[in-house]
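**Student:** model this:
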Amino acid sequence: MTNEQGSIEIRSEHEEQEEQTKELKMKNEKKSGASRTFSGRRIALSAMFTAAAFGVSWLEFPLFPTLDFLKLDFSFALLLIGAYMLGPTLGGISVIAVQLLRLTITRSFGVGEIANLIAAACFIIVPSLIYRFKKGLPTVFISLAVGTVMLILGSLLFNRFITFPLFIGEAGKQVFYANIWLIVLFNLIKALSNGAITLLLYKRLKKLFNKML
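**Tutor:** Here you go, the predicted structure:
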């Protein structure tokens, strides 16, 4: 074997070792990330946000008499703060848990909860995913703007194809288009009010919970 062949073999063995080391490092990072996401303290905080959001969701009220099923509450603010602090995974679990709990107190046969689940996915999960990749107050503003647009679009689609046809019947399409701007206005108010509460509480709660995590 020549010196050149020996050096090539040594380099290839070294490269293989480096690749194995990188793969092992990536696996360890994934494991540590998962264990960090589901640590006892983070799960406890997630449960606290879930319970608080469920309690606040009881304090709902209609904005427009003609569309009294569109009720405003401020539970999204608590869920959004939780998703920003704990990540989209635990944030998503909290969203689902709140809607499952609401099934025990509402009479919408699950339609309202599905609507809220879609709205929460738009206004809570999407912004928290954006925030995960770039943290900071400017990102909060950007993600809230994106979430607001997503919330309005998601609500329009769900009401057009599910809520109005299901509860009104054949006239659902006409009634929907007659009230489309009220639906847009309602979701804009919902997004702005919950977004404002999020911005007011975010920095204060973040400092407090960072000490606990």
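
**Student:** hey, let's count contacts and neighbours off CA atoms from now on
**Tutor:** Fine.

**Student:** Run the chain-centre distance for the helix or strand hosting Trp181.
**Tutor:** According to DSSP states H and E, Trp181 maps onto helix 180-212. Offset of helix 180-212 from its chain centre (Cα atoms, centre = their mean, to the nearest Å): 12 Å.

**Student:** And that helix, what's buried?
**Tutor:** By neighbour count with 16 or more other Cα atoms under 10 Å, helix 180-212 contains the buried residues 182-184, 186-188, 190-191, 193-195, 197-199, 202.

**Student:** a strand runs through Lys135, doesn't it?
**Tutor:** No - under DSSP: H, G, I helix; E, B strand; the rest coil, Lys135 falls outside any strand and is assigned coil.

**Student:** tally of neighbours for it?
**Tutor:** Using other Cα atoms under 10 Å, Lys135 has 13 other residues around it.

**Student:** helices or strands next to the helix holding Trp181 in the packing?
**Tutor:** Other helices and strands packing on helix 180-212, by 3 or more Cα pairs under 8 Å, 6 or more residues apart in numbering; DSSP states H and E, are helix 75-86, helix 137-158.

**Student:** Out of those, flag the one nearest Asn210.
**Tutor:** Asn210 lies closest, by Cα to Cα, to one member of these: helix 75-86, at 8.5 Å.

**Student:** re earlier: in a markdown table: the helices and strands packed on helix 180-212, plus distance to Gln20 and mean neighbour count.
**Tutor:** Formatted as a markdown table, those follow (distance: least, Cα to Cα, whole Å; neighbours: other Cα atoms under 10 Å):
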| stretch | distance to Gln20 | mean neighbour count |
| --- | --- | --- |
| helix 75-86 | 31 | 26 |
| helix 137-158 | 36 | 18 |
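
**Student:** any idea which of the buried residues of helix 180-212 is closest to Gly172?
**Tutor:** Ile183 (13.9 Å).

**Student:** The closest one against Gly154, yeah?
**Tutor:** No - applying Cα atoms under 8 Å as the test, Ile183 and Gly154 come out as separate, 11.1 Å apart.

**Student:** Now do the longest helix anywhere in the chain and helix 75-86, the angle between them.
**Tutor:** In the chain, with assignment by DSSP state H, the single longest helix is helix 3-37. Interaxial angle of helix 3-37 relative to helix 75-86 (axes from the mean of the first three to the mean of the last three Cα atoms, to 10 degrees): 150 degrees.

**Student:** To compare with the earlier structure, here is another sequence to fold:
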Amino acid sequence: MSVFSHPDSISPNQVSGSHSTGAADRGRWSTQRIAMYALFVALAMAVSFIEIPLMPAAPWLKYDPSGIVCILAGFAFGPSGAVIVSVLGFVPHLFVNPLGAVMAILVALGYSLPVAFIYRRRSTRTGALTGILLGAAVALAAAIVGNLFITPLYAHMSMQQVASMIVPILLPFNLLKFAINGVVSFLCYRPVCKLIAR
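**Tutor:** Sure, this is the predicted structure:
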């Protein structure tokens, strides 16, 4: 959601230009940009409370669309936007489930930052797709590591019990979750970028 050097790329600061997504990071902090960050953070907070079970075999694992908002912030505003939205969007959960919120933040950063960095350098559909695929891989690794080391601290389970769930439950759930986030983000990033540019 910064400048597009190809037909796919448009910047929030310039409707036509040849900058990359990182242009938003290099610009001055205007009132308008702070307002846009606040809007994305508020949206991420709101949708983080939407919980949809994806696997009948594991009803306690629930999907929420907040990752999509974090990824779109990375497209729109570069790494700074990805960090701000991925961290502040989960602040309410820190008061209810601090360890779970920390894990959610790590996963959101793992997905949105690769997207932001890659798309900043290559603001094309190929760059967007590459960022989404790499982000999904990093986020998957973060989710598995987080489950192994953080989940036992609050879920009254041993690391061995969690490890036994990785292949049959955690891996398919996270793959499905990141696939949904990636597909929706890829379909939405250009319209959102153009909307912000206006």
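
**Student:** Give me the TM-score for this pair.
**Tutor:** After superposition, the two chains reach a TM-score of 0.80 (TM-score structural alignment, normalised by the length of structure 2), with 175 aligned residues with a Cα RMSD of 2.1 Å.

**Student:** between the buried residues of helix 180-212 of structure 1, which is nearest Gln17 of structure 1?
**Tutor:** Tyr202 (45.2 Å).

**Student:** Tell me how many other residues surround Tyr154 of structure 2.
**Tutor:** For Tyr154 of structure 2, using other Cα under 10 Å, the count is 11.

**Student:** ok, for it, nearest residue in space, not its chain neighbours?
**Tutor:** In this structure, Tyr154 of structure 2 finds its nearest non-sequential neighbour in Leu99, 7.2 Å apart by Cα to Cα, 6 or more residues apart in numbering.

**Student:** which one in structure 1 is aligned with the one you found?
**Tutor:** With TM-score structural alignment defining the correspondence, Leu99 of structure 2 maps onto Val111 in structure 1.

**Student:** How about Leu72 of structure 2?
**Tutor:** Counting by TM-score structural alignment, Leu72 of structure 2 lines up with Ile81 in structure 1.

**Student:** Just to check, its match is in contact with Tyr202?
**Tutor:** Yes - if you go by Cα under 8 Å, Ile81 of structure 1 and Tyr202 touch, sitting 6.2 Å apart.

**Student:** Remind me which helix or strand Ala35 of structure 2 belongs to.
**Tutor:** Take DSSP H and E as the rule and Ala35 of structure 2 turns out to sit in helix 31-47.

**Student:** Relative to structure 1, which residues correspond to that helix?
**Tutor:** Going by TM-score structural alignment: helix 31-47 of structure 2 matches residues 40-56.

**Student:** ok, average deviation of that stretch from structure 2?
**Tutor:** Here the mean offset of stretch 40-56 of structure 1 against structure 2 after fitting is 1.2 Å, by mean Cα distance after the TM-score superposition for structure 1.

**Student:** what's that stretch in contact with?
**Tutor:** With contact meaning Cα atoms under 8 Å, 6 or more residues apart in numbering, stretch 40-56 of structure 1 is reached by 73-76, 78-79, 82, 86, 90-91, 94-95, 97-98, 101-102, 212-213.

**Student:** for the match of Leu72 of structure 2, what are its contacts?
**Tutor:** Ile81 of structure 1 is in contact with 198, 202, counting by Cα under 8 Å, 6+ apart.

**Student:** Can you pull up the most central residue in structure 1?
**Tutor:** Ile125 (2.0 Å; Cα atoms, centre = their mean).

**Student:** wouldn't that residue be in contact with Ala83 here?
**Tutor:** Yes - using Cα under 8 Å, Ile125 of structure 1 makes contact with Ala83 at a distance of 7.2 Å.

**Student:** Return every residue with contacts to both of these two.
**Tutor:** Common neighbours of Ile125 of structure 1 and Ala83 (Cα under 8 Å, 6+ apart) are 91-92.

**Student:** Look at the aligned partner of Phe90 of structure 2 in structure 1 and say how many residues are nearby.
**Tutor:** The equivalent of Phe90 of structure 2 in structure 1 is Gln99 (alignment by TM-score structural alignment). Neighbour count for Gln99 of structure 1, taken as other Cα under 10 Å: 21.

**Student:** Contact partners for Gln99 of structure 1?
**Tutor:** Per Cα under 8 Å, 6+ apart, neighbours of Gln99 of structure 1: 113-114, 116-117.

**Student:** Also Gly135 of structure 2?
**Tutor:** Per Cα under 8 Å, 6+ apart, neighbours of Gly135 of structure 2: 110-115.

**Student:** list the ones among those residues that structure 1 also has?
**Tutor:** Among the contacts of Gly135 of structure 2, the contacts conserved in structure 1 (both residues aligned by TM-score structural alignment, their matches' Cα atoms under 8 Å) are 110-112, 114-115.

**Student:** how about these in a markdown table, adding secondary structure?
**Tutor:** Output for those, formatted as a markdown table (three-state DSSP):
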| residue | secondary structure |
| --- | --- |
| Gly110 | helix |
| Tyr111 | helix |
| Ser112 | helix |
| Pro114 | helix |
| Val115 | helix |
